[in-house]
Structure formats: structure tokens, C-alpha cells
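Chemist: Build me a model:
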Amino acid sequence: MSKVLMKGNEAIGEGAIRAGCRHFFGYPITPQSELPHYLAKRMPEVGGVFLQAESETSSINMVYGAAGAGFRTMTSSSSPGVSLMQEGISYLVGAELPCVVVNVMRGGPGLGNIAPAQSDYFQSVKGGGHGDYHMVVLAPASVQEIIDMMQVAFDLADKYRGPVMVLGDGILGQMMEPVELADEVTMPEMLAKPWAASGLKGREKTNVINSLYIVPEDCEELNKKLFAKYEIIAAEETRCEEYMLDDAEIVLTGFGTAARIAKSVVDKARAEGIKAGLIRPITLWPFPSEIYARAAENADKFLCVEMSMGQMIEDVKLAVNGKKPVHFYGRSGGMVPLAKDVLVQVKKLMAGGAE
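Modeler: Prediction:
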């Protein structure tokens, strides 16, 4: 093992390569442009394919083609670029094609700015595209976790035959941290894909990849099949971090960068005698609702910390189910919450003050 200093966007690319991805299609957009730049160099070194498409719409449809042929493939973009991909993502879900989509979020709405944000939560976990569907959504909080999570993302995509989103933000994409990497890059063992449109290969008929169901009954059966799969994913693949929850009177919660800030606030609050804890969802979908419900049995209140106007808080409130009050502190449009300001909010809440 070697320890190296890596930028988050580069770690996404290296993690994808080590997870067996050999096909990348994308389009540059700040703050994730270092990722395609990195893969433009690395993919040829490992015998892979890098192609800069003319648009995000093109890149997601190229992913559809490569995934349909049975290859591990991915794309990446930032907020408005991922909006352009939504139709293609829905097609990938409907055709049950595994792939990884990376979103390094920026300020919005509209073109917004290139500063970090988390306001694509709804877009990511509530569908985003048309139709009834879910994607597994993974939210790393460190550069090392990015490296490790890319392997998880590709494995889950193949296991459940569908797109997986890795959701970060501009801070995670741009920050540099030391990471541990195996000295050699080896192709991991991957699932066979007998469904792929990859030629006859001894079959009597070629496979056909499609998401068009003209007969309504057939389309309904697809939805039933997908939602049966989602129940299994929710039961077996939910992930989160619990920090100092055992005696917590106030539970902070957030994902990605906001969770890092909230965790530092928990430490500061504990140093001042406030019993604070943290829940950090690692899978935003499936959401770790049971952890929140269990924490609500003992904690007095919750504080959701987000880099948005409040999106994840809806799922937190659903999970707590009215047992305890859920408060909010957030900054939006590319502004980042400061630990000192969140700590002030914690003190107000513990003193019985208003939000």
C-alpha cells in the first residue's frame, strides 16, 4: 500500500479505474472538470476508452450503449449537466443497465455558480427523471471514502442492474487529502452479464436492450419488478455513520461536506458539556430511516445541517415521524455553513430558543 495526496475529483477517477471501469463518457463542467481531465490520461494507460462527448445528453446515451454491451462504464458532471442527463438516466433504469453517474454539485438554481452546494438532493433521491424509479445514491465525505466508494458503486450497479449515483460537492471534488492505494491496479472479479447485447456468443438469439413497453400491463410488470428489487436494496444496502449517539440529547445530521462540519460541531459541543451526536447517511437512497427512528427514542431534538435551503430534512422528518422536533440550519447558493454558526444554533436549541 502507498499513501498519496489526491484531489477528490482525481480520486473519483482513480477509484473508478480500480473498480474495473474502462469506459468513460463525459463533458467538462466546473467543479468536476479535473475528473475527465484525469481520466483522459489514465484510461489509455489501462487500455480503457475516454471520450469527451459534445454534450451531457450525448454522454449519458453513450453510457447507455456501453452499459448495454456489458462494460463497466460511467459519466460525471455537475448540477445543470446532470439535469440534462435525466432522460437518459430514466432510460438506463427502464432498461436495467448498470452504470455509475457522478454529480459534483454546485450552486443553483439555473447556471448558478461554481461554488459547492448540496441542492441536488431532491433530483438525486426523488428520481429526477420521468417515471417511478429509484437509484442507489452514495454520499462520500472524504477523499479516501471516495476511492473506496467507487468500488461499492460499480458492484451495486452490477448486482442490482441499474445506475448508481455518487453524489459529492465542489468542496469534496476540489479538496486534497492523503489516501491509501494498492500499489498495483488489478481488474476486480466481476459478475457475468448474460443479458448484455454483446453478440450471439453461443446464444440462439441476440439480446435486445430496450426500455419501451407499448402494452401498459407490461410496463406495470416492469415497475413491480423494479420495486421488488428496491425493497431488497433497502433491506440489505443501507449505510450510515453513527457518532456519539448513545447519550445524545441533540442529534446533528447531514451528508458529505455538511456532515464533516456537523461532526466537528459535535466535538465542540461535547467539549462544552452539550450531549450532541451525529447521524451521517452514506446511502441517501435507500435512506437510513430506522437509525433516525431509533435515535428519536432517546434524543430530545434533531438539527439538520445542509448546504441547501433544506431538502434532506424532509426525509429526516419522515424518519423521526413526529416523535421529536427536527430543526434546520443551512446555507445555499454556494455558501457553506460555518462550524461556529452551527454551534451557536445548537446552543440556542439546547437553551430552548427558537430556530
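Chemist: For the rest of this, base every contact and every neighbour count on C-alpha atoms.
Modeler: Will do.
Chemist: Touching, Tyr230 and Val136? I think so.
Modeler: No - Tyr230 lies out of contact with Val136 (Cα atoms under 8 Å); the separation is 9.0 Å.
Chemist: which one of these two has more residues nearby?
Modeler: Using other Cα atoms under 10 Å, the more surrounded residue of Tyr230 and Val136 is Val136, with 26 against 20.
Chemist: In contact with that one, which residues?
Modeler: 125, 163-165, 283-286 (Cα atoms under 8 Å, 6 or more residues apart in numbering).
Chemist: this one as well, want them side by side:
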Amino acid sequence: MSKVLMKGNEAVGAAAIKAGCRYFFGYPITPSSEIPEYMSKALPEVGGVFLQAESEVAAINMVYGAGGAGARVMTGSSSPGISLKQEGITYAAGAEIPCVIVNMMRGGPGLGSIQPGQADYYQSTRGGGNGDYRTLCYAPASIQETVDYVMLAFDKADEYRNPVLVCADGMIGQMMEAVEFKENFNENLPAKDWATTGTKGKREKNIVNSLFLEAELCEDHNIRLEKKYKLMEENEVLYEAFGLEDADVVCVAYGTTSRIVKTAIKLAATKGIKVGIIRPITLWPYPYAIYKDINPNCKGILGVEMSQGQLIDDIKIGIEGRMPVYFHGRTGGMVPTPAGILAEIEKIAGGTK
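Modeler: Alright, predicted model coming up:
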């Protein structure tokens, strides 16, 4: 299978179409604007529909409608745009509507910066809307992974009848890499006999809704959803890890930041410092179990992130107090450097942190 050089945002659109997406509703925002630009041209060529909504709020509710009718549908945006979609995302989770939401994260808070960021971690993993709900969340570290996980996201959305997030930072959206597109259709996905496709007088009507006026019914619904989320925790955890068994220091990072960390690890090796890495690929469910494989004599865990340290909470849960946890990050659109990360690794390894 041949590879093609593509910009990250365009690869998102191509992967979605390859996965069977035929509807996109969105609104342009830097650094994700090439996603709707690509879809506006490519979707009509395959019989699909692109619509630039009047706002992000409108777009996510259009996604709710198309997903409720059983279609494969996607929206994409960047940080403040995703914030505006949160009400629709919790509605979709409550109504069990499969859909894919792509976030090319930028610096924040508020309108922030148009440069890359990772400060949407809390929003992505804890849910930015109301109520007890969860969404699978993939964090690719390359354009190839972005392609792969966008395609996988559609299958998982259908499998669990749930919104799925793909969270990358603006660097992935804007840079170019060679990618290939693999067949990913899962023929064993459940039939969408719940969808609002019209009865044609042959069956009872379907109702897609997240409103329960009786407390007992709402509680029953939440308990049933929680069982589904437990299945995700059991079956959908993804991560990359290496060098844990004899590490002097372990770094934890995701997305493009993890690539910068890997360069710092190589630099540390030239100085005789053994550094391992844990890279969560699913931000939720989080790979807590892998922390048990860390060398018990490790001098510390270093979280590296383009934020003020949102990843640190999950690191602390994973390590369960067995060793100290430190943080190094840049924020507002600034990007960590290998040299800066190496300096923090040296401090921890030398016991001077």
C-alpha cells in the first residue's frame, strides 16, 4: 500500500471518509480549519454532505441529528470551539448517539493562542458537560496515528453507541507527514435498529432522547451507561511504554510532546541516564496498570505536557505514591524543548530536583 504526503488536518478528513463518514458539520477555527475546508470539497465527491453551521453549538446539534439517524458523522474544531460543543456532547452521550469529535488543541484559556497546546486534558478526560458520562479519547502522536485512530474512532463509536474524541495538538493539524490508509471496517458491529430512520409502517417508532422525567428511570439509565463505560475501561486502554524495568527516571507524555520527550531520552542515554516513557494513547480510559511495571528504585516520574500540568493527576493515581512526581511544561502555545526536558531529567536523576 503506497503512502501519500498529507497535512494533518486534511488526513483527518480523508481518514473519516475512508471510514464511512458521509456527514460533517462544523465551523472553521485555527488550527483546525483545514478539516472543514477538506470535507467541503471531498464529501460531495462521495455523495456526502458538508455543512458549515452558523456556530459550533449548531454544528454539534446537527451531529446529534445525523448520528441519531444512524449515519456516520463527524465534527472538528479547536479548543474554544470544543467548549461550545460540550452541551451537545453530553446530550449525545446521554442519548447514546455514536459520533466522532476531533479537537486540534490550541493554547488557552479563553481564545488564548492559535499555537498548539494540550490544556484541554481535563475537558477531554473528565467531560466538559453535565452529568455522569464518559467518552473514549484517543491522543495520536503522528499523522499516521491520527489517520488510524480517526478510523478506529468510528468503529468504537458504533460499537459502544457513544461519542468518541480524537485529541491532537495544533502541530499535528498543521504539519505534513507520509501516511497510508488501511481498511478498518468492522463487520461485527451491532445493527443500528435503534436509529430514527423512519418506520415505513413496518415497526414501532424509535425515540432517541436523553430526558428522563422520573428519577428512578434516569438512575437506571445512568447505571446502564456506567456498565458500558466499565467495558471501555476493560477493553479499550491503549499506550506505548518502554524502558520502565530499569529506569532511573520515567517520563510521561502524550501526543507530539511525547516525540520531543523521546529525543530527550536519547540525549539522556549519552549521559548514562536510563529514562523510560509511558505514552497514553487513550487519555480515557487511562493506562493506570502500566505504572506497576516501573522500576521500584526509579528516582521519580516526570510529566511533560503543553499545559500547566493537567496530566499530573492521572500520573499520581497510577503511581499510588510509590515515588515522587514532577512536572515540566510550557503553556499558551509554547512548546517544550529536548534541552529543557533533559535538564529536568538530570535534576531528578541526580537527586537535586
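Chemist: Neighbour-wise, give me the winner out of the contacts of Val136 of structure 1.
Modeler: Val164 (30 neighbours).
Chemist: Spell out which helix or strand contains the residue lying farthest from the centre of structure 2, please.
Modeler: Here the centre of structure 2 is the reference, and by Cα atoms, centre = their mean the most remote residue is Gly201, at 40.5 Å. Assigned by DSSP states H and E, Gly201 of structure 2 falls within no helix or strand.
Chemist: Return the set of buried residues in the helix ranked longest in structure 2.
Modeler: In terms of residue count, the longest helix belonging to structure 2 (DSSP state H) is helix 215-235. Neighbour-count burial for helix 215-235 of structure 2, with 16 or more other Cα atoms under 10 Å as criterion, is recorded at 222, 225, 228-229, 232.
Chemist: where along the stretch 1-150 of structure 1 do the helices fall?
Modeler: Using DSSP state H, counting those that start in this stretch, the helices of the stretch 1-150 of structure 1 run over 8-18, 34-45, 56-68, 79-84, 86-94, 121-125, 143-160.
Chemist: now the strands: where do they sit in structure 1?
Modeler: Here structure 1 has its strands, by DSSP state E, at 2-7, 23-26, 49-52, 73-77, 99-105, 136-138, 163-169, 176-181, 240-243, 250-253, 276-281, 283-285, 301-306, 326-330.
Chemist: Can you lay out these as JSON lines showing distance to Tyr64 of structure 1?
Modeler: Listed next are the strands of structure 1 as JSON lines, based on distance: least, Cα to Cα, whole Å:
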{"stretch": "strand 2-7", "distance to Tyr64 of structure 1": "28"}
{"stretch": "strand 23-26", "distance to Tyr64 of structure 1": "10"}
{"stretch": "strand 49-52", "distance to Tyr64 of structure 1": "14"}
{"stretch": "strand 73-77", "distance to Tyr64 of structure 1": "9"}
{"stretch": "strand 99-105", "distance to Tyr64 of structure 1": "8"}
{"stretch": "strand 136-138", "distance to Tyr64 of structure 1": "17"}
{"stretch": "strand 163-169", "distance to Tyr64 of structure 1": "10"}
{"stretch": "strand 176-181", "distance to Tyr64 of structure 1": "30"}
{"stretch": "strand 240-243", "distance to Tyr64 of structure 1": "30"}
{"stretch": "strand 250-253", "distance to Tyr64 of structure 1": "35"}
{"stretch": "strand 276-281", "distance to Tyr64 of structure 1": "29"}
{"stretch": "strand 283-285", "distance to Tyr64 of structure 1": "22"}
{"stretch": "strand 301-306", "distance to Tyr64 of structure 1": "32"}
{"stretch": "strand 326-330", "distance to Tyr64 of structure 1": "36"}
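Chemist: closest to Val93 of structure 1 out of these?
Modeler: strand 163-169 (6.5 Å; Cα to Cα).
Chemist: The closest one vs structure 2, mean deviation?
Modeler: Comparing strand 163-169 of structure 1 with its match in structure 2 after superposition yields a mean distance of 0.3 Å (mean Cα distance after the TM-score superposition for structure 1).
Chemist: tell me what that strand is packed against?
Modeler: helix 86-94, strand 99-105, strand 136-138, helix 143-160, helix 256-271 (3 or more Cα pairs under 8 Å, 6 or more residues apart in numbering; DSSP states H and E).
Chemist: can you rerun that using 6 Å?
Modeler: Here strand 163-169 of structure 1 touches strand 99-105, strand 136-138, going by 3 or more Cα pairs under 6 Å, 6 or more residues apart in numbering; DSSP states H and E.
Chemist: Quick one, which of these gets closest to Leu338 of structure 1.
Modeler: Here strand 99-105 is closest among those (Cα to Cα), at 18.5 Å.
Chemist: Once aligned, what mean separation remains between the closest one and structure 2?
Modeler: So strand 99-105 of structure 1 averages 0.5 Å relative to structure 2 (mean Cα distance after the TM-score superposition for structure 1).
Chemist: What distance do you get for Pro324 of structure 2 to Asn295 of structure 2?
Modeler: Pro324 of structure 2 sits 13 Å away from Asn295 of structure 2, going by Cα to Cα, to the nearest Å.
Chemist: More neighbours: which of the two?
Modeler: Neighbours per residue (other Cα under 10 Å) separate Pro324 of structure 2 from Asn295, with Asn295 holding more: 17 against 14.
Chemist: so who does the more buried one touch?
Modeler: By Cα atoms under 6 Å, 6 or more residues apart in numbering, the contact set of Asn295 of structure 2 is 244-246.
Chemist: closest to Gly70 of structure 2 among the residues you listed?
Modeler: Set against Gly70 of structure 2, the nearest of those by Cα to Cα is Leu244 (43.6 Å).
Chemist: Now do the contacts for that closest one.
Modeler: 276, 294-295.
Chemist: Ok, Asn9 of structure 2 next?
Modeler: Each residue near Asn9 of structure 2 by Cα under 6 Å, 6+ apart is listed here: 34-35, 173.
Chemist: any chance of these in a markdown table, plus distance to Ala269 of structure 2?
Modeler: Shown next, in a markdown table, are the contacts of Asn9 of structure 2 (distance: Cα to Cα, whole Å):
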| residue | distance to Ala269 of structure 2 |
| --- | --- |
| Glu34 | 39 |
| Ile35 | 39 |
| Gly173 | 31 |
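Chemist: Looking at the contacts of Val136 of structure 1, which is nearest Ile89 of structure 1?
Modeler: Pro163 (7.3 Å).
Chemist: Relative to Glu290 of structure 1, which of the helices of the stretch 1-150 of structure 1 is closest?
Modeler: helix 121-125 (17.2 Å).
Chemist: Return the set of buried residues in the closest one.
Modeler: Buried-residue list, helix 121-125 of structure 1, by 16+ other Cα under 10 Å: 121, 124-125.
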